[in-house]
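J.: Structure for this input, please:
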Amino acid sequence: MPDVAFLAYEQCMLSGISSLMDAFGIANEWLKHFARREGVPASEDVLFRTEIVSPGGRPITAQGGIPLSPHRAMEEVKSTDLVLIPPHMFGVRHDREQIGDMLDWLVMHHQANARIGALCTGTFILAMTGLLDGRIATTNWQLVNRFRRQFPKVRLKPERVLTEDGGLICSGAVTASYNLGLYVMELFGSPELMRACSKALLVDPSRTTQAPYMTASFKKNHGDKAILAAQEWMEEHFMEGVTMEDAADYVGLSSRHFKRRFKQAVEETPLNYLQQVRLEAAKKALETTTDNIDEITRQVGYEDASTFRRLFKKHTTLSPREYRDKFAI
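T.: Alright, predicted model coming up:
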């Protein structure tokens, strides 16, 4: 019977705690149903025993000003099977001095063979422990660039909904927390329990990628005026058959120097940047128009529809038609 401790901290998102506490409660009820179905006397014991803990056992104020009283202090938890770290709306910006006790506590439990799960941007706290260095992780796709700058040693896989490496479990954007919950139900329970709960919660257990939901984030606050001008020019002329040499000429740089400087400023090659601009335009057209794929291919600057389809699927994991079926307004 696994013990699950939710680590509450100031301004954490309450949904990251309450949603999974409810989900584990549903799992416990399903196990009772399985027992009744098999004619086994119902036990008062439950599979998942959950509690909320906080530094010093202090009440905390969750996101939205919601007061939350923990069951006890984290320091009182000497052993547990799973610790779950709820997310923060914009990713935690605290330094180690502010939350050092939490980080040391997480390291201690990991060393005692407890699994640690980070929900969405809770990955920032887990990464601050250093435990994720050299390990695979995921997080909310909207904060990928910041995460990579802050934790360059982590092998971030932002397209993934869920990862586990060395007993450290991470989930993607908010609703991926349910996928982590299902994973834990199968881990400590059974595939049958996981399937029953996925249906009860209306969560697709086969969802493995965030890629179809990801939108490109174009870095522009880098301070390089020439590269910013190139970015704006590419965004204005992407539908034309522009080349990287055209962009370099526009800002008066050699092709080689332009590519190196662009990569340094934007953290992306100019060719990949142009592709992302075109793909974002294609997504918008697929979502908001009835234009056929060949028309959209030409509108976003590609001549060959098969090349466009291949690039689109590479970046989103969906064909243009599948994307339209999923997201069209």
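J.: C-alpha only now, for contacts and for neighbours.
T.: Fine.
J.: next helix or strand past the host helix or strand of residue 248?
T.: Using DSSP states H and E, residue 248 maps to helix 244-250. Counting by DSSP H and E, the element after helix 244-250 in chain order, helix or strand, is helix 255-266.
J.: List the buried residues for that following helix?
T.: 258-259, 261-262, 265-266 (16 or more other C-alpha atoms under 10 Å).
J.: again with stretch 29-48
T.: For stretch 29-48, by 16+ other C-alpha under 10 Å, it's 30-32, 47-48.
J.: Same check on stretch 99-118?
T.: If you call a residue buried by 16+ other C-alpha under 10 Å, then stretch 99-118 has these buried ones: 102-103, 105-107, 109-110, 114-118.
J.: would you turn those into TSV with secondary structure and distance to residue 233?
T.: Conversion of the buried residues of stretch 99-118 to TSV gives the following (DSSP: H, G, I helix; E, B strand; the rest coil; distance: C-alpha to C-alpha, whole Å):
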residue	secondary structure	distance to residue 233
102	helix	47
103	helix	45
105	helix	50
106	helix	48
107	helix	48
109	helix	52
110	helix	50
114	coil	52
115	strand	48
116	strand	46
117	strand	43
118	strand	40
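J.: What is the nearest of those to residue 160?
T.: Nearest to residue 160, judged by C-alpha to C-alpha, of these is residue 118 at 13.7 Å.
J.: Give me the helices and strands touching the helix or strand harbouring residue 99, please.
T.: If you go by DSSP H and E, residue 99 is part of helix 96-111. Counting contacts by 3 or more C-alpha pairs under 8 Å, 6 or more residues apart in numbering; DSSP states H and E, helix 96-111 packs against strand 115-118, helix 123-128.
J.: centre of the chain versus the shortest one, how much separation?
T.: Read that as strand 115-118. Offset of strand 115-118 from its chain centre (C-alpha atoms, centre = their mean, to the nearest Å): 14 Å.
J.: how about this one, so we can line them up?
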Amino acid sequence: MAKVTNTITVEIINYPGALQSAVHGMQEFLLLANKQTTPESSRFVPIVSEVSEVSGVAQLNTIDTDIVVLPPNLEGEYFLDPDEALLDYLVAAHSKGTVICSVCAGAFILARSGLLRGRTITTHWQLEQQLAQHHPEVKIDIHKIVIDDVDIVTAGGLMSWMDLCFALITRYANAKETRQLGKYLVVDTGERDQRYYQSFTPNYSHGDDKVALVQRHIQTHFHTPQDIDSLATLVCMTRRTFIRHFVKATGLTPIHYIQRVRIQKACELLEGSTKSVEQVSFLVGYEDVNSFRKVFVKVIGLTPSAFRSRWNSVVPD
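T.: Predicted coordinates:
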């Protein structure tokens, strides 16, 4: 039998509140990957480190790790205010060439370390605004499930630890072995977008009452024609002033905001009814179904029909 050419040590940080199914699931996942790969492939050595054991940088640096993973958060707020010892360890490990990874809320810990400054990363789509508020220096792309920036790898949702593991297996073994493992586990290894899973929930807590008034108007009248001048008049603003206030409060232009509200309503109809795509298009304010399809694909990443096939098994009228 050929000799194993390399071992990859993966350190999974079990911080307070971490999702335990992810902590131990990653450990088992990588051990299972070893059984599915060829003898010539790299072998993963997953270990779990408890944050309670982190008493200083020196102790942590005795572990010769190739990869450090910050798993998702389940409960508590440790991820918002992690120990300085852990942050120092991440920086020290990264400086020695360790690949640092985060999943879901683990990105908050990684951001606190300063290693994400100027980078584009991903996290759970529901955490985008919170992460942006805490760390405006970080660029966030919640459309992606995994963003591999070579020395920093970030993954999106709570269960995207599996996507992260697949990405690591592809990097250190090969894509064929990733597909073989996926088939064995009956897990899809194809590329996905977080957009498929997102819901658009309006934020009214930004403190701008006039913008909130317009948001509520759009929420009620999304199915009717909307133009910026009329919305600006509604709150007694000039067009330019209104757009500036709206973007500052919501992070979206009025046109893009209207599109997000309409597409969210369309998703709900596609998931929960048997109405045709043409009917859904009309009900959410699009008279031209082709325009509706283009906007839907731009926002969700799937055609309306493909979205329905993924989430609704009911045959439309």
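J.: where does the TM-score land?
T.: Once superposed, the chains reach a TM-score of 0.89 (TM-score structural alignment, normalised by the length of structure 2), with 304 aligned residues with a C-alpha RMSD of 2.2 Å.
J.: related to what we said a few turns ago, so what's the gap between the helix holding residue 99 of structure 1 and the chain middle?
T.: Helix 96-111 of structure 1 has its C-alpha centroid displaced from the chain centroid by 22 Å (C-alpha atoms, centre = their mean).
J.: so can I have TSV of the buried residues of stretch 99-118 of structure 1 showing distance to residue 301 of structure 1?
T.: Below are the buried residues of stretch 99-118 of structure 1 laid out as TSV (distance: C-alpha to C-alpha, whole Å):
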residue	distance to residue 301 of structure 1
102	50
103	49
105	53
106	50
107	50
109	53
110	50
114	52
115	48
116	46
117	43
118	40
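J.: Nearest to residue 276 of structure 1 among those residues?
T.: For those, the minimum distance to residue 276 of structure 1 (C-alpha to C-alpha) is 29.0 Å, reached by residue 118.
J.: Translate the closest one into the numbering of structure 2.
T.: With TM-score structural alignment defining the correspondence, residue 118 of structure 1 maps onto residue 102 in structure 2.
J.: Which stretch of structure 2 lines up against the helix or strand containing residue 184 of structure 1?
T.: Element membership of residue 184 of structure 1 [criterion: DSSP H and E] is helix 176-188. Counting by TM-score structural alignment, helix 176-188 of structure 1 falls onto residues 160-172 of structure 2.
J.: Same question for stretch 145-156 of structure 1.
T.: Mapped onto structure 2 using TM-score structural alignment, stretch 145-156 of structure 1 covers residues 129-140.
J.: list the contacts for the residue mapped onto residue 269 of structure 1 from structure 2?
T.: When structure 2 is aligned by TM-score structural alignment, the residue opposite residue 269 of structure 1 is residue 253. By C-alpha atoms under 8 Å, 6 or more residues apart in numbering, the contact set of residue 253 of structure 2 is 243, 246-247.
J.: Let me have those residues in JSON lines, extended by distance to residue 121 of structure 2.
T.: Formatted as JSON lines, the contacts of residue 253 of structure 2 follow (distance: C-alpha to C-alpha, whole Å):
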{"residue": "243", "distance to residue 121 of structure 2": "28"}
{"residue": "246", "distance to residue 121 of structure 2": "25"}
{"residue": "247", "distance to residue 121 of structure 2": "22"}
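J.: out of those, which ones does structure 1 keep as well?
T.: Contacts from those that recur in structure 1, judged by both residues aligned by TM-score structural alignment, their matches' C-alpha atoms under 8 Å, are 243, 246-247.
J.: Just name the closest of these to residue 145 of structure 2, please.
T.: Minimum distance to residue 145 of structure 2 across these is 26.2 Å, recorded for residue 247 (C-alpha to C-alpha).
J.: check contacts around residue 258 of structure 2.
T.: 218, 222.
J.: how far away is it from residue 312 of structure 2?
T.: Distance, residue 258 of structure 2 to residue 312 of structure 2, by C-alpha to C-alpha, to the nearest Å: 25 Å.
J.: and what of residue 230 of structure 2?
T.: Taking C-alpha to C-alpha as the measure, residue 230 of structure 2 falls 37 Å from residue 312 of structure 2.
J.: For these two, indicate the residue with more neighbours.
T.: Per other C-alpha atoms under 10 Å, whichever of residue 230 of structure 2 and residue 312 has more neighbours is residue 312, with 16 against 12.
J.: which outside residues touch stretch 156-163 of structure 1?
T.: By C-alpha under 8 Å, 6+ apart, the residues outside stretch 156-163 of structure 1 that reach it are 136-141, 144, 148, 169-173, 176, 179-180, 207-211.
J.: Mind checking which of the residues you listed are buried?
T.: Among those, those classed as buried by 16+ other C-alpha under 10 Å are 136-141, 144, 169-173, 176, 179-180, 209-211.
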